[in-house]
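Participant: Any chance you could fold what I've pasted below:
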Amino acid sequence: MNFNIDATAQNTYDAIVIGSGISGGWAAKELTQKGLRTLVLERGRPIEHVTDYPTTMSNPWEMQHRGRYPLEKVQANPINSKTGYAFNEYSGHFFVNEKDHPFQQIKPFDWTRGYQVGGKSLLWARWTQRWAPFNFTDNLTDGHGVDWPIRYEDLAPWYSYVEKFAGISGNKDGLSTLPDGEFLPPFEMFCLEKHARDVWKKTHPDRHLIISRTANLSKAQPVHTALGRADCQARNWCARGCLFGAYFSSNSATLPAAAKTGKLTIRPFSTVHSIIYDEKKGKATGVRVIDTNTKQMTDYFARIVFVNAATLNSTLILLNSTSSRFPNGLGNDSGALGHYLMDHNYRGRVGGVYEGREFDDMYYYGRRPTGVYVPRFRNVLSDKRPDYVRGFAYAGGAGRESWGRGNGIEGFGAEFKEALTRPGQWTMSLTAMGEMLPRYENFVKLNHDKKDQWGMPTLDIDCAWGENEDKMTADAIEQAKQMLESAGVKVTFAFDNHQNPGLAIHEMGTARMGRDPKTSVLNNHNQVWGAKNVFVTDGASMTSSACQNPSLTYMALTARAADFAVKEMKRGSL
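Facilitator: All right, here's what the predicted structure looks like:
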């Protein structure tokens, strides 16, 4: 018996997907539903939907530290701790332990990671805006970055496709700056938000306040209930894992759909070392994997490979996949691999207290799992800035002060405590969400002198904001102040928090799409130049960042590439 042949056959699939997060889950769903036996490789632990959400119904008094992490845990995870809302006793177990997964910040870049089946799809903020047509032409128009090899029209049907399955609540607003999608009923705006919207229609007619489009099921449809998903309960505890499956994640939606085909194999605890490239065939033949627990190395084989390990890990794998044909990393003839790293600029924060009294007898129901949104208005239509290119959106929200306001005011006794049981003043805030330009000098590279415990080279990350982002931030803060004040909000804070790139957790680029293999890593179908059966469809593939939350675009790119890959495979081209 030839044991090598037997082992190869046992480890051979039609397709391999590296990563099980938002884009990896979509790749698994699409490939299995199109008939391919698919292996999903996940470096982290298995997570079963519902079963492995231990805090999903927990109250603060049931937690050892009332939901907060003790100081020593925070100090041991300085980057995770900056993320704010999710790194705590309720959902901190979905983050990596930073000590176990080192990297080097040549310039400060805060890299947040979640290694488990489902990846960061268990943690994401779920805001899902389409790109506008101009987002695909900005590079060409202003000369920053290479031209996208696709246009909005190429992706529009795939946006619709993924929206229907994922379940996106939102309103059809009819805005050219933010195309409408396939929406479930929107969540309701609060009274102060409606007031601001109506005021800005008069004072700032080009700035539209809308309810944000979000991947929460306001009204589940048959495609959702077939997977056991149900309506959102407006708890806003999404990052704990949702037992109702009401927010979209790989665990609640795409991976169960893939499993239903009978063609899915998920292998957790599998750190991908490299992609195996056959120089005679001119394509990849498989993937080399390190078992996270035993550190044993195994090869798996397939006709197509989808790389969806999240931006920086996908690039790490490509850089580590060297051969005589690609001595500097798979597909890296251009030298662009690792370069043009981007994140979103969330530095500008403005908010305050509403001075009117007409809403004193109004409140709101539940904990709406989304907020309000102002799409980009700078450098589009007739609004042109002379001092910077591209633009920003605002994420925002209104609410009433609760008992927690007692932490910041003087008082004691029964009367003081009684007053805190009643709602306080209405407040409203806006956070700028700015685009970052693609620049060659923002990059990652392998550090072979500093390896992790699995023998893999670690990443050096060198990334910084530029003058364009600084000028954009200053303008965003000033415009938010003017807008809030026009709506009767007394501004109590307005600042640039100067947070590092990376903290928006929207890292993009480093294996960009393009029209020319001399300046890019991927073609218009997300194929690696020179290795046409390898596809990269996560954030690494992005040629620019726009200012919209990016995950919906990753989903659409992945579904589109998977459809193309299977058709090419059936034609014998892969």
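Participant: make it CA atoms for all contacts and neighbour counts henceforth
Facilitator: Noted.
Participant: For the stretch 451-574 of the chain, which segments count as strands?
Facilitator: Assigned by DSSP state E, counting those that start in this stretch, the stretch 451-574 of the chain shows strands spanning 457-462, 489-496, 527-528, 531-536.
Participant: For Asn11, find the nearest of the ones you listed.
Facilitator: Evaluated over those, closeness to Asn11 peaks at strand 531-536, with 17.9 Å, by CA to CA.
Participant: for that closest one, packing partners?
Facilitator: On a contact count with 3 or more CA pairs under 8 Å, 6 or more residues apart in numbering; DSSP states H and E, strand 531-536 meets strand 283-291, strand 304-307, strand 527-528.
Participant: Of those, which stretch is the most buried?
Facilitator: For those, the largest average neighbour count (mean count of other CA atoms under 10 Å) is found in strand 304-307, namely a mean of 27.
Participant: what's that strand in contact with?
Facilitator: 14-19, 24, 27, 284-286, 314, 533-538, 565, 574 (CA atoms under 8 Å, 6 or more residues apart in numbering).
Participant: immediately after that strand, which helix or strand?
Facilitator: Counting by DSSP states H and E, the element after strand 304-307 in chain order, helix or strand, is helix 311-320.
Participant: For that next one, enumerate the helices and strands it packs against.
Facilitator: When contacts are defined as 3+ CA pairs under 8 Å, 6+ apart, helix 311-320 packs onto strand 270-278, strand 443-451.
Participant: what's the most buried one of these?
Facilitator: Each of the helices and strands packed on helix 311-320 was scored by mean neighbour count; the highest is strand 270-278, a mean of 23, by mean count of other CA under 10 Å.
Participant: Just the residues contacting it, thanks.
Facilitator: Residues from elsewhere that reach strand 270-278 (CA under 8 Å, 6+ apart): 18, 41-44, 283-292, 317-318, 320-321, 323, 330, 456, 531.
Participant: do the same with stretch 213-226
Facilitator: Outside stretch 213-226, the residues that touch it by CA under 8 Å, 6+ apart are 126-129, 165-171, 184-187, 229-232, 246-248, 253, 369-370.
Participant: let's see 7 Å
Facilitator: Outside stretch 213-226, the residues that touch it by CA atoms under 7 Å, 6 or more residues apart in numbering are 126-129, 165-170, 184-186, 230-232, 246-248, 370.
Participant: Proceed likewise with the subsequent sequence, for comparison:
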Amino acid sequence: MADEMHYDAIVVGSGISGGWAAKELTEKGLKVLLLERGRNIEHITDYTNAQKEAWDYPHRGEATREMVEKHPTLSRDYPLNEPTNGMWADEQKNPYTEEKRFDWFRGYHVGGRSLLWGRHSYRWNPKDFEANAEEGIAVDWPIRYDDLAPWYDYVEGHAGISGNRDGLDVLPDGNFQPPIPLNIVEKTVSERLASEFEGTRHLINARMSNMTEAKPDEGRSACQYRDKCWLGCPYGAYFSTQSSTLPAAMATGNLTLRPHSIVRQVMYDRDNKRATGVEVIDAETNQTYEYTADVIFLNASTFNSTWILMNSATDVWEGGLGSSSGELGHNVMDHHFRTGATATIEGFEDKYYFGRRPTGYYMPRYRNWGADTRDYVRGFGYQGSASRDGWDRSVAELGTGEGLKEALSKPGQWSMMMLAFGEMLPAHENHIALDPHVTDAWGLPVLKFSVEIGENEEMMRKDMRADAVEMLSAAGGSDVQGFDWGYAPGMGIHEMGTARMGRDPETSVLNAHNQVWDAPNVFVTDGACMTSSSCVNPSLTYMALTARAADYAVSELKKGNL
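Facilitator: Below you'll find the predicted structure:
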């Protein structure tokens, strides 16, 4: 590092992918500046609610009217509650606009949503990387499964992914710690479904970033079965920036972390066709700074990384850096869900389970797989669990006194849910853009959303619900109830696309190594880079793509190509 304003590399964003970029680049010897637009959160010290129970909150953990008024978007779904209040972006300071509804749930702080994520960690299968080309949808991925497989191995080993090796082509096995076990009802339902559907449907252990084996050399313990992951884990038992990648990066002595730093634009040298650095607004003082670097990684989260590109090099391209293809901001994707079924599972009244397990089961995709074909393309998987009803089962009866206490001292009936997550196709018309008429607290233009699911997703949702009803019935469930609670894009919190990878600069924003075609020393490895969405949770793929891109960036930097 030549001076305090120049670094070998700048990483924008400290969430799942940004933390990985910082770790990989620093461990390879680069001096790195990690910029985060929000506040710092120190591991363990700042997990202020990690040891609290429901009765420790004034409103027993529920959202208050004041919270709803301040966070109208968060109030649309489960993220708004007392325990995580303050962990999501302030909507008053950070507004956005909607031509079509989009529920944007953001975490602006060091660690980002790595402190809030659901922790399901699945590899894509080879077909996921090939489907666009085979079906003539959007553009072809410029990489294949084999390109990413060794990087999946690598990130799984460091992050600590628990899971079973199931030998399924639809869901490749990985570098796993032992799985968190299924409970007795889940095991039984799994066996019944395997028999009923002749081995074509597999209810398996969820593959999670909750460790079952400690890593004492990293200060990380095994999962304690507290089921409070979203409050920050003092034991470091699940993967987050704070528990895993940030300590590794800090240990090198090569990292500088700067919170409260809003990147307004990437600075671009039009003669050399390279980025030179970033312009930063201090979120607390409103002062502007310029930091320079040889390599820049944009990991600000899907839409914020694209927002930065849209605001950069506008003197060269009206639509911003990376817009020459006409695809920057387009092809927004999410996973559509909130449909499935529930059932009562009888015959296990003498069975219970240990602790508060933070996971459950997963059922991989089986539609449009093998011999199965449908009227739509792609598929869906199910997540869920079986459990015994809690104290709130008796609220409706309004019981009182000794009888109520006696009833609540006994476990309730077993029930099971199957919640489907379906793939959303990339579509050019699903897009974000800068809204010139609305600005945020720092006077910066906000994003305007125009996203909706299409006919393919609507057809798929019918199967997502009906299949769950069919399977729970076949597994011996009673009082089987299908549901569709309604879905709006964004609710899955798996936003992807807007700066997709591709093989041709005429049709994509990034190349096979996540480099911006128009500025090869700028890399984008968060959800913005995704060319399609699969139906499995995407975070593990972000990790693998980031580690791969960082390795390539350092190699190219040493060769003098960047």
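Participant: Can you give me the TM-score here?
Facilitator: Overlay of the two chains. TM-score (TM-score structural alignment, normalised by the length of the second structure): 0.98; 561 aligned residues with a CA RMSD of 1.3 Å.
Participant: Please identify which of the helices and strands packed on helix 311-320 of the first structure is closest to His195 of the first structure.
Facilitator: Nearest to His195 of the first structure, of these and by CA to CA, is strand 443-451 at 43.8 Å.
Participant: Including distance to Asp198 of the first structure, could the helices and strands packed on helix 311-320 of the first structure go into TSV?
Facilitator: Shown next, in TSV, are those (distance: least, CA to CA, whole Å):
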stretch	distance to Asp198 of the first structure
strand 270-278	52
strand 443-451	43
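Participant: Between these, which one is closest to Arg197 of the first structure.
Facilitator: Nearest of these (CA to CA): strand 443-451, 40.0 Å.
Participant: what range in the second structure matches that closest one?
Facilitator: With TM-score structural alignment applied, strand 443-451 of the first structure matches the range 431-439 in the second structure.
Participant: who touches that stretch?
Facilitator: Contact with stretch 431-439 of the second structure is made by Gly329, His330, Asn331, Val332, Pro445, Val446, Leu447, Lys448, Phe449, Ser450, Val451, as judged by CA under 7 Å, 6+ apart.
Participant: count of neighbours near the fourth one?
Facilitator: Counted by other CA atoms under 10 Å, the residues lying close to Val332 of the second structure total 34.
Participant: just Glu279 of the first structure next, same as before
Facilitator: Residues near Glu279 of the first structure, counting by other CA under 10 Å, number 14.
Participant: Quick one: map it onto the second structure.
Facilitator: Correspondence of Glu279 of the first structure to the second structure, assessed by TM-score structural alignment: Arg270.
Participant: Repeat that for Asp462 of the first structure.
Facilitator: Checking TM-score structural alignment: Asp462 of the first structure goes with Ser450.
Participant: Provide the secondary structure category for the nearest residue to that match once chain neighbours are set aside.
Facilitator: In space, and not counting its chain neighbours, Ser450 of the second structure is closest to Lys100: 4.6 Å by CA to CA, 6 or more residues apart in numbering. Here Lys100 of the second structure is recorded as coil under DSSP: H, G, I helix; E, B strand; the rest coil.
Participant: returning to what we had before: okay, the helices and strands packed on strand 531-536 of the first structure in a markdown table with distance to Arg349 of the first structure next?
Facilitator: Listed next are these as a markdown table, based on distance: least, CA to CA, whole Å:
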| stretch | distance to Arg349 of the first structure |
| --- | --- |
| strand 283-291 | 43 |
| strand 304-307 | 35 |
| strand 527-528 | 39 |
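Participant: Go through the ones you listed and name the closest to Gly241 of the first structure.
Facilitator: Nearest of these (CA to CA): strand 304-307, 24.9 Å.
Participant: How about the contacts made by the match of Asp462 of the first structure?
Facilitator: In this structure, Ser450 of the second structure makes contact with Glu98, Glu99, Lys100, Asn430, His431, Ile432, judged by CA under 7 Å, 6+ apart.
Participant: how about a cut-off of 8 Å?
Facilitator: By CA under 8 Å, 6+ apart, Ser450 of the second structure lies in contact with Glu98, Glu99, Lys100, Arg101, Phe102, Glu429, Asn430, His431, Ile432.
Participant: and what of Met363 of the second structure?
Facilitator: Going by CA under 8 Å, 6+ apart, Met363 of the second structure touches Arg201, His202, Leu203, Ile204, Gly381, Tyr382, Gln383.
Participant: aligned partner of it in the first structure?
Facilitator: So, by TM-score structural alignment, Met363 of the second structure is matched to Val374.
Participant: now do Val377 of the second structure
Facilitator: Alignment note (TM-score structural alignment): Val377 of the second structure maps to Val389 of the first structure.
Participant: re the thing from before, put together CSV for the strands of the stretch 451-574 of the first structure, with distance to Gln479 of the first structure on each row.
Facilitator: Listed next are the strands of the stretch 451-574 of the first structure as CSV, based on distance: least, CA to CA, whole Å:
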stretch, distance to Gln479 of the first structure
strand 457-462, 31
strand 489-496, 11
strand 527-528, 41
strand 531-536, 38
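Participant: Need the residue closest to the centroid of the first structure.
Facilitator: The C-alpha lying nearest the average C-alpha coordinate of the first structure belongs to Ser551 (CA atoms, centre = their mean; 4.6 Å).
Participant: about what we covered before: can you tell which of the helices and strands packed on strand 531-536 of the first structure is closest to Gly84 of the first structure?
Facilitator: The nearest among these, by CA to CA, is strand 304-307 at 29.1 Å.
Participant: how far apart are that closest one and its match in the second structure?
Facilitator: Taken over the aligned residues, the distance from strand 304-307 of the first structure to the second structure averages 0.2 Å (mean CA distance after the TM-score superposition for the first structure).
Participant: which residues of the stretch 101-250 of the second structure fall in helices?
Facilitator: Using DSSP state H, counting those that start in this stretch, the helices of the stretch 101-250 of the second structure run over 126-135, 145-159, 184-196, 246-251.
Participant: Rebuild those as CSV, extending it with mean neighbour count.
Facilitator: Below are the helices of the stretch 101-250 of the second structure laid out as CSV (neighbours: other CA atoms under 10 Å):
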stretch, mean neighbour count
helix 126-135, 16
helix 145-159, 18
helix 184-196, 18
helix 246-251, 19
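Participant: So which of the ones you listed is nearest Glu82 of the second structure?
Facilitator: Smallest distance to Glu82 of the second structure across the helices of the stretch 101-250 of the second structure (CA to CA): 27.1 Å, for helix 246-251.
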